[in-house]
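Student: no sequence on hand, only this structure:
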């Protein structure tokens, strides 16, 4: 690797950390770039050099081509690795690198252009004999043409943006009446995410499985594949768990789909590491349909690395340096099974809304691979993708790999940020997942059940006791609640329990053999009598709760509990929360997440029906539509482009006095 001396990583988070590790192993100098939000991020410290790009807004930092090129020139980097996301699939960025005399670690701009436009990509691979999903895919189709095409294709259909990927702007439509609205939303999402609102429509494949193939190609005409990955476990078209190899395919089917992937790469003269994605019906695995090609490294590339023992970043760097592929197709061997889970900053119990905050405590598992871009003290911002880390288990069999991954997730704790770890464990325990009977709709069909996580009384009890013993948060130490040197007895604390309030009380005189102390923040206790009174009037006595826990109490009096069942956030019931919990549903709308207002669907003063869309808020690449809780007059408190806090009121609906009067009049007349 004498040709490349210094590489700038035009990315952040876990992928930047992962690339730096390979650069260090190869003896290549590394340069990190960062926004103000990432000034203290791990990838910045790990790199040999670092350059500030700008403020947190990605458009002024990670997406600013001129600033990234300037950083490479300033540090003398002779190559730029784009990672994935941001500029990784930007043909304009690849051209800017070439114009500046800097090696772009990726394919040619022409290949990016073709594969970045799904309509052109379909035509290119069809010319090489690769099958595509039936649909209507032509440049410049307006909504009327798409509606007419969908009728010919037959429902259900998938609406897809021609540019971009990652499931953004993609919508399944089962009824013709719903297609016009889906097209409007898809165009808005595509324009916001990719700067291009071109759409096309495909037939929805029955019992679909998402299978992708990793390819490698050099500039000397050599193309190979490294086997396939099963990526069918998705939520709203976003991958959640990936594995290699696929439990669906036979050796013959595996060879055929690999050959189709190589033909796809040849169709655009591909150079570097890329992924060809196929949709495969579980009923007809002999007929894979090309979906798209990702002209970059994939998030799930570690599972391929684990089963092949090939460092894909190293291969990217070697190809970028002009070397021949050092691996022939017959030399590719896969061993065992690997499975990866993506850890997101999101709350599955709240509809998978993005979260954020400061990482107060952090513990990663041992015996598995962890690719992470956070550490204790990291602040998870709503400005970027919510993925925090990936946990990857590699074992001789699929069954052993799943068991190892589940065990690893059980010892993963990210306190301070609500994550999807418990959801991932519930997913891995699903009989269909264990049996390998997967499809892309599995999670969405059962998301509510898998995400359900009612808070056990024992969790509330431990959190309440932690608050009481730590110094009486919510109580007065010198009051008549029974305070002792060993701690308050008879004290109580109020905690939020879903939409209601739970009161945790330590029974006066009801403690036997208490052994409770703070040693470095650790609770060690037994036989503490606690009573949990919930909002629904139920009361539960809890004794002998988990002995060794490390609760973290925030400045606001909330408690983070790392337990074997996962991390729990138990919120202290503040006056405002108590008022909300005790009041009837108010006709106001608060943003469920920190983010940016991307659409306002009604004007202030409009008369709206119950369920009407009022405001759309976007955070971490996810759009959430806030709808009228009741019919009435809309009051809009925000504008497009405005940044909002979690819990900030963005709109309200006032009762329509005229309608109320008319209803009352009608009722009176009827009674007469």
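Tutor: The structure has been received and is ready for your questions. Nothing here was measured: the structure is a model prediction, and the numbers come from that model. Numbering: from 1, shown residues only.

Student: contacts and neighbour counts: CA atoms only from here.
Tutor: Will do.

Student: can you give me the helices in the stretch 251-400 of the chain?
Tutor: Using DSSP state H, counting those that start in this stretch, the helices found in the stretch 251-400 of the chain span residues 251-266, 301-308, 312-320, 398-410.

Student: structure B:
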């Protein structure tokens, strides 16, 4: 039995590059697809053939199944690998591939349909003896009937869309009085995000751990598992750091989880690579409950690859080509420990707002695996998911892997776009994380992230990167000297992300990576941290000091600036309007996230933004001049 000659990769970014690597290693011709926003992306260049799908919006490109199939036919692709996200769990697309005579590298339509619906999935696996969280479907029930069943199941409850994923629409209900509002909110999000407002209610597991099991199943009845991954470190139901194996799981528990995962997959005659996810109660670690099955490759699959030595993409290809698994359960061996950190284009210090921009410098750390979707010169836009890279470290044990991951994050250089790298390092340093004492609420309990103060080396390197004022004539050519004496070291004023003004002395020999963006901000990576420093003239600094003196103690600045680069989608007040403290003035959208800037105090609004405008981060959007009182009796 032979593998495919040509495979189309229906994705972008780091996962497209990762799939292309395996295709190349197997001698299979690769076809990339791309949107207009990704015309210059690395995965386009690295594939053997690349086909344009359409404009930047995903619905007009990567989510356009007809365009993807057309590209496959035009290039002679025998199979399509969907990666994860986009079309990877779309049963209609899998059905269309089959009708076109093209192999969909994933499970069959029935498995996609059953496991894509949380209610059907729970009922399906429960019939095979897989433990499930107590709960019920709200399909066809009015709010009164839902409340009655909720009381029987017991509180607290988790309300979530049946058709959804990624934590969208989930609501926690502590009392029955909170239930009506939670149901309404969950239905709104479910209808908007998934086109289906059917809800599922489950008992909320207190302080849970999120543990998932990787399974492989072929078309000949072979099925096995490759151990578990700990995915407990999450923020708003989105995974941040994953590891394999779990520090909680011993061999006996691994066998129980693996058997349950294989039973869940077998219940739908699964074929390919899949992941069965479980919740483990913090107060009852000997129990586990099925959450869902992801019928695709997972973002965190590299940690399993590093501890087993098995290329999961290769296994997907071989299974899709009809080959039986070449090894049995007893042949699977686990070696050491692996940890993965997801690098997002976001600003943790600004409430984890998404970030965009041009990648001025990118350099991955040595000695670890980095799956990245960017390189120097790439553009991070607001069109797609903000995850831009994954850094994965392996060691003989968990402590070694954790230390190597932290060191690798410190050595990862990305200038030009805000990332969560500093936040990831703080998370890895948390005592509970280092001890492996995890639960899904750990990140939410951490203090709000604050910007790292720039070290002296970072300031010196940033100052040296700025244009040097020149002195005309021979004296300007003499280094260190000027007419009348020795030239003093050049000093500049730099404002950091905490709005702190620093006086920096230029030091050209400082060990740092430095780049200047189109807005004149200096990006510098030094001592394991990255900073964005904005040059400030002495005149501007003086004007700010004078303005501060004239402002009441504790009063906020009247200037309202864009918290992130994006599009102005709403201007809520007219220029010159009287506003109250907290009134919304302007709303900016980026990466499907809206953020409104509000009046810091009562006063007169001066609006500088217009709807539809593209704004840069920190661009002035509006000002609120405080109202003054005139003619009081105390004058």
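Tutor: That came in fine, so what should we check first? Remember, it's a predicted structure, so these values are computed and weren't measured experimentally.

Student: make TSV out of the helices of the stretch 251-400 of the first structure and add distance to residue 592 of the first structure.
Tutor: What follows is these, written out as TSV (distance: least, Cα to Cα, whole Å):
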stretch	distance to residue 592 of the first structure
helix 251-266	42
helix 301-308	33
helix 312-320	38
helix 398-410	27
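
Student: output those helices as a markdown table; include the columns mean neighbour count and distance to residue 37 of the first structure.
Tutor: Conversion of these to a markdown table gives the following (neighbours: other Cα atoms under 10 Å; distance: least, Cα to Cα, whole Å):
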| stretch | mean neighbour count | distance to residue 37 of the first structure |
| --- | --- | --- |
| helix 251-266 | 20 | 37 |
| helix 301-308 | 22 | 27 |
| helix 312-320 | 23 | 26 |
| helix 398-410 | 20 | 28 |
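
Student: count of neighbours near the residue nearest to residue 37 of the first structure when sequence neighbours are not counted?
Tutor: With Cα to Cα, 6 or more residues apart in numbering as the criterion, residue 37 of the first structure has its nearest non-adjacent residue at 5.1 Å, and that residue is residue 56. Around residue 56 of the first structure there are 19 other residues, counting by other Cα atoms under 10 Å.

Student: for residue 39 of the first structure, see how far away residue 56 of the first structure is.
Tutor: 10 Å (Cα to Cα, to the nearest Å).

Student: what does residue 482 of the first structure give?
Tutor: With the distance defined as Cα to Cα, residue 482 of the first structure ends up 48 Å from residue 39 of the first structure.

Student: from what I can see residue 281 of the first structure touches residue 209, true?
Tutor: Yes. Between residue 281 of the first structure and residue 209 there is a contact at 6.0 Å, judged by Cα atoms under 8 Å.

Student: looking at the two, which has the bigger crowd around it?
Tutor: Neighbours per residue, other Cα under 10 Å: of residue 281 of the first structure and residue 209, the larger number sits with residue 209, 27 against 18.

Student: which stretch of helix or strand covers the more buried one?
Tutor: Residue 209 of the first structure is part of strand 208-217 when elements are defined by DSSP states H and E.

Student: after that strand, next one along is what?
Tutor: strand 223-235.

Student: on average, how far is that following strand from the matching bit in the second structure?
Tutor: Following superposition, strand 223-235 of the first structure is found to deviate from the second structure by 0.7 Å on average (mean Cα distance after the TM-score superposition for the first structure).

Student: after that strand, next one along is what?
Tutor: Scanning forward in sequence from strand 223-235 of the first structure by DSSP H and E, the next helix or strand is strand 238-244.

Student: list the buried ones in that following strand?
Tutor: If you call a residue buried by 16 or more other Cα atoms under 10 Å, then strand 238-244 of the first structure has these buried ones: 239-244.

Student: in a markdown table, list the residues you listed along with distance to residue 256 of the first structure.
Tutor: Listed next are those as a markdown table, based on distance: Cα to Cα, whole Å:
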| residue | distance to residue 256 of the first structure |
| --- | --- |
| 239 | 24 |
| 240 | 26 |
| 241 | 24 |
| 242 | 21 |
| 243 | 19 |
| 244 | 16 |
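
Student: the closest residue to residue 363 of the first structure other than its chain neighbours: what's it in contact with?
Tutor: Closest residue to residue 363 of the first structure apart from its sequence neighbours, by Cα to Cα, 6+ apart: residue 413 at 5.1 Å. Shown in contact with residue 413 of the first structure (Cα atoms under 8 Å, 6 or more residues apart in numbering): 361-364, 562, 566-567.
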